[in-house]
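K.L.:
I would like the atomic coordinates for the input below:
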Amino acid sequence: MNFRIVSAFITGCILTLIVPLSAQSASKERQNCVTVITSGSTSRPFWSKVIEGATQAGKELGLKIYARGTVEDSDSAGQAFVLDNTMKLFHCRGLIIAPSDVGRNQDITHLKAKGIPAIYIDRDTGGDRLASVTTDNYAAGKLAAQKMAEALGYHGNVILFRLKPGVASTDARERGFADEAQKLGLTIIADTYLGTQVGNARSRSGEILDQFNQIDGIFTPNDTTTIGVLIASEKHLNQSNVVHIGFDEQKIMVESLKKGKLYGYVVQLPFKMGYQGVWLIHQALQGKTVQGQLHTPIEFISRPQSNAAKATTASEPR
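P.N.:
Prediction:
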């Protein structure tokens, strides 16, 4: 049997694989696989749920799902490398991708020219993608501001910690929070970027927290910023009544919520995001028209002792 040697960049590592060559099997793979490219490590809870949803849809539709990611959300060059190598390795007929930035649009245009359709998930940077399945991130930021304003009696000094410029999803959340917070009477006393790594978020937020004697509220737009600020707060925040609202969900956030260190957080439905993405690709491959922006629901998770443990806002496709 003949073999070929190929390399793929997978979550920060270059793996060399020996793949048997078979014209029949290669053709079958092209007919029955979809590539999922995340923006960040596939081991992160959010992205692993996206992949679970995509895999479930793949089982129902008879499609093999190949998922790959990068180490960091902001690694545009790394994502381009992963995308190129994964498409060459598996020859899939469809792509689902969470674009790290607008740089992916050019890659999607090239794939479209080859007859390979793409669906964007989590964030939508436009271009030649057929459709997108995302959270309404602007609305999610507004929801966080509304919950904070309610808790603070519609006045108070709050800090907006941002992730990184150019990340479409968190940019929208931050903008939604800022617009709604100021509209509802809150004063943003600090507004700064923390970076995509928990360590950087911890150190940078600690420096900001040290600058203020009275902080009433804090908003963090994703899991890494939320965790970094929670860790920094142990040493740099002497107040126990700060209304900290985060985004997405990880174990440390759940525990912090139970202990009263976190007021609440907004969660998305990543499983549904991946699931719907695969169904859309399947429809496109069947020759059906697929277009538009689909929004999956969001939920606000609050402290267990609250009378309203969950408040759900659902977004309909548009």
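K.L.:
all contacts plus neighbour counts: C-alpha atoms, from now on.
P.N.:
OK.
K.L.:
need the strands for the stretch 151-300 of the chain, in chain order.
P.N.:
Taking DSSP state E, counting those that start in this stretch to define them, one finds strands in the stretch 151-300 of the chain at 156-162, 186-193, 217-219, 243-247, 264-267, 292-296, 298-302.
K.L.:
can you give me how far the fourth one is from the chain middle?
P.N.:
So the one you mean is strand 243-247. 17 Å (CA atoms, centre = their mean, to the nearest Å).
K.L.:
picking that back up, what about the strands of the stretch 151-300 of the chain, which gets the closest to residue 36?
P.N.:
strand 292-296 (17.7 Å; CA to CA).
K.L.:
Of all the strands of the stretch 151-300 of the chain, which one comes closest to residue 91?
P.N.:
Closest approach to residue 91 among those (CA to CA): strand 292-296, 25.9 Å.
K.L.:
Return the set of buried residues in the closest one.
P.N.:
Across strand 292-296, burial judged by 16 or more other CA atoms under 10 Å covers 293, 294, 295, 296.
K.L.:
and the strands of the stretch 151-300 of the chain as a markdown table, adding distance to residue 112?
P.N.:
Listed next are the strands of the stretch 151-300 of the chain as a markdown table, based on distance: least, CA to CA, whole Å:
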| stretch | distance to residue 112 |
| --- | --- |
| strand 156-162 | 34 |
| strand 186-193 | 35 |
| strand 217-219 | 39 |
| strand 243-247 | 34 |
| strand 264-267 | 32 |
| strand 292-296 | 17 |
| strand 298-302 | 31 |
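K.L.:
The structure of the following sequence is requested for comparison with the preceding one:
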Amino acid sequence: MSRRHPNARRATTISAAALTLGSAMLLTACAGGGGGGQSPSAEAVSLTFVAGVKGDPFYITMACGAEQAALAAGVDFDFQAPNTFSPTDQVPIVDAVAAAAPDALLIAPTDAASMFAPIQRVIGAGTKVVLVDTTLEDDEGTSASVKTDDYAGGVEAARELAELTGGSGEVLLINFLPGVSTTDARGKGFVDEAAKLGLTVVAEEFAGTDVEKASQIVDASLQRHPDLAGIFTTTDYGAQGTVTSLRNADALRDVKVVGFDASPVMVEELRAGNIQTIVSQQARTIGELGVEEALKALRGEASSGTLEVPTITITEEDLESPDAQAGLQVESCG
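P.N.:
Modelled structure (predicted):
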């Protein structure tokens, strides 16, 4: 069944009931317009969302949630994203945002250290900044942070893989890129919990957004570890490459796979039985909450600090359940 797992770290982890109620209250209050000072001002407010990379269903789904909340509040919404998940491509976009000086910026930093200075330039221009998804090593001047409880997501992935493999055996971790706060936390949660459960993590490899590289990593790992029992990939890119490699090796379903994020292609592989479990983020909710925090900052209200949204664990059996549906991602806002 679909499960939400809170984490005990020092941040506000939102319960499932609070997420449902809070999202409904946010959209209702924004749409109502009057009473309680829900709108930051009578004048039009502008908000820009800069995602981590263009074309990723996770960020598209987050943008859909943010846009819905912004439009309900009468806020002008703009969405931008770099061609690659890198400061090289993201910095020019952020510098252009600093020059335009919108009232608020939601941003998923592509590097926890390198994006500090560009974001400070935005703050210096008078824009309220809310970090969404990824974060910074130093969040000075930002108004809030809304992200997935990624460490707990990694822990859940280890538990799922342990159950699928019988609680023992060699497993592989395919991560994204070093220095990315979200996937670093997923990887650490997975490794820590796997050790407690008796799984042997033979390696942590990095594939970025390169599906072919992920496939090559699995090819090589199967050669080095012919008894490999399972694989956890912290992104859907890694999962796609994993499935390709296992298919070529005639090892689909023999090697158990737990992926992260329920993008359309991931759901297709889950239905086919090529992936056994998906641990997914609630991308739309993160977008909605990001807008809520931005509006609070513009109204001068106290920040919620860091909000951690729990993951949803999805299997083929419960794919159509309401809980699972909350974790599904889209390729366009429709």
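K.L.:
TM-score of the superposition?
P.N.:
Once superposed, the chains reach a TM-score of 0.82 (TM-score structural alignment, normalised by the length of the first structure), with 282 aligned residues with a CA RMSD of 2.5 Å.
K.L.:
hang on, the earlier thing: nearest to residue 263 of the first structure, of the buried residues of strand 292-296 of the first structure?
P.N.:
Residue 263 of the first structure lies nearest to residue 296 out of these, by CA to CA, at 23.5 Å.
K.L.:
If you drop the residues flanking it in sequence, what lies closest to the closest one?
P.N.:
Distances taken as CA to CA, 6 or more residues apart in numbering put residue 135 closest to residue 296 of the first structure, at 5.3 Å, once the chain neighbours are dropped.
K.L.:
so the one you found touches residue 293, yeah?
P.N.:
No: with contacts counted by CA atoms under 8 Å, residue 135 of the first structure stays clear of residue 293, the gap being 9.8 Å.
K.L.:
Provide the aligned range in the first structure for stretch 164-179 of the second structure.
P.N.:
When the first structure is aligned by TM-score structural alignment, the counterpart of stretch 164-179 of the second structure is residues 151-166.
K.L.:
Buried residues in that stretch, which are they?
P.N.:
Of the residues in stretch 151-166 of the first structure, those buried (16+ other CA under 10 Å) are 152, 154, 155, 156, 157, 158, 159, 160, 161, 162, 163, 164.
K.L.:
In this structure the first one contacts residue 216, no?
P.N.:
Looking back up the chat, that one is residue 152 of the first structure. Yes: using CA under 8 Å, residue 152 of the first structure is in contact with residue 216, at 7.4 Å.
K.L.:
Now for those two: what residues contact both?
P.N.:
residue 243 (CA atoms under 8 Å, 6 or more residues apart in numbering).
K.L.:
re the thing from before, roughly how far is the match of stretch 164-179 of the second structure from the heart of the chain?
P.N.:
20 Å.
K.L.:
Endpoint to endpoint, that stretch covers what distance?
P.N.:
30 Å (CA to CA, to the nearest Å).
K.L.:
Just the residues contacting that stretch, thanks.
P.N.:
Contacts for stretch 151-166 of the first structure (CA under 8 Å, 6+ apart): 74, 101, 149, 170-171, 174, 178, 184-196, 205, 214-222, 225, 243.
K.L.:
cool, and stretch 291-302 of the second structure?
P.N.:
Under CA under 8 Å, 6+ apart, the answer for stretch 291-302 of the second structure is 26, 39-41, 66, 69-70, 103-106, 128-130, 143-144, 303-304.
K.L.:
In helices only, show me the residues you listed.
P.N.:
Using DSSP state H, the members of the contacts of stretch 291-302 of the second structure that fall in helices are 26, 66, 69, 70.
K.L.:
The first one and residue 208 of the second structure, how far apart?
P.N.:
For residue 26 of the second structure, the distance to residue 208 of the second structure (CA to CA) stands at 35 Å.
K.L.:
same thing with the third one?
P.N.:
Summarising the geometry, the distance separating residue 69 of the second structure from residue 208 of the second structure, computed by CA to CA, is 31 Å.
K.L.:
Kindly report the same for the second one.
P.N.:
Taken as CA to CA, the spacing of residue 66 of the second structure relative to residue 208 of the second structure amounts to 26 Å.
K.L.:
In terms of neighbours, single out the busier of those two.
P.N.:
Between residue 66 of the second structure and residue 208, counted using other CA atoms under 10 Å, the more crowded position is residue 66 (29 against 19).
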